[in-house]
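Participant: generate a structure from the sequence data that follows.
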Amino acid sequence: MAASHVNITNNILRSYEHWDTAEKLATESQEFFQELDSMMEPLSQHSSMTELVRYIRQGLHWLRIEAHML
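Facilitator: All right, here's what the predicted structure looks like:
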């Protein structure tokens, strides 16, 4: 039981670390994400999984086009 609690706590802490890292990277690529936000809908910690998947798919699609992978 205690191990499960520690595991859950670690996952929550890691999620905040990942969110902070993502915000820093988004700042560095601000123009890309502004265009993506205007086309899709800005993500938040309250976004649904469906919204997250659609957002990521669109972003990956653009990156593949830019890298001439499509």
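
Participant: all contacts plus neighbour counts: C-alpha atoms, from now on.
Facilitator: Noted.

Participant: buried stuff in the helix or strand harbouring residue 63?
Facilitator: Here residue 63, judged by DSSP states H and E, is contained in helix 49-66. Residues 51, 52, 55, 59, 62 are the ones in helix 49-66 that count as buried (16 or more other Cα atoms under 10 Å).

Participant: next, the structure of the following sequence, for comparison with the previous one:
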Amino acid sequence: MHLACDGRERPLAILVRPGQRHDSICARPLLERIRVPRMGLGRARCRPDHVIADKGSSLLRAFLVCRGRNAASA
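Facilitator: Below is the predicted model of the structure:
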């Protein structure tokens, strides 16, 4: 089970995959599921401002660079 949450630990997206899958393979589909509704008019937000992940996720880092977002390593 893979979970994306905000800074207050509220779930934004969840993805259930086989246990043998590496986190970096599942990170991209997980981030693509994020939809945060806006308070007023406009489309839902689907890109996080920051992502915190382990250092072994170079595929995730490349994906975030293509989307134009900051990537922090924990």
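
Participant: TM between them?
Facilitator: The pair, once superposed, lands on a TM-score of 0.32 when counted by TM-score structural alignment, normalised by the length of the first structure; 34 aligned residues with a Cα RMSD of 3.4 Å.

Participant: tell me, what residue is most central in the first structure?
Facilitator: Centroid-nearest residue in the first structure: residue 22, 6.5 Å away (criterion: Cα atoms, centre = their mean).

Participant: how close does it get to residue 3 of the first structure?
Facilitator: Using Cα to Cα, to the nearest Å, one obtains 28 Å as the distance from residue 22 of the first structure to residue 3 of the first structure.

Participant: thought residue 36 of the first structure was touching residue 57?
Facilitator: No: distance between residue 36 of the first structure and residue 57: 10.7 Å, which falls outside the contact criterion (Cα atoms under 8 Å).

Participant: how far is the longest helix along the first structure from where the chain is centred?
Facilitator: In the first structure, taking DSSP state H as the definition, the longest helix is helix 2-28. Relative to its chain's centre, helix 2-28 of the first structure lies at 12 Å (Cα atoms, centre = their mean, to the nearest Å).

Participant: which strands and helices sit next to whichever helix or strand comes after it?
Facilitator: Following helix 2-28 of the first structure in sequence order, the next helix or strand is helix 30-39 (DSSP H and E). Contact analysis of helix 30-39 of the first structure by 3 or more Cα pairs under 8 Å, 6 or more residues apart in numbering; DSSP states H and E lists helix 49-66 as its packing neighbours.
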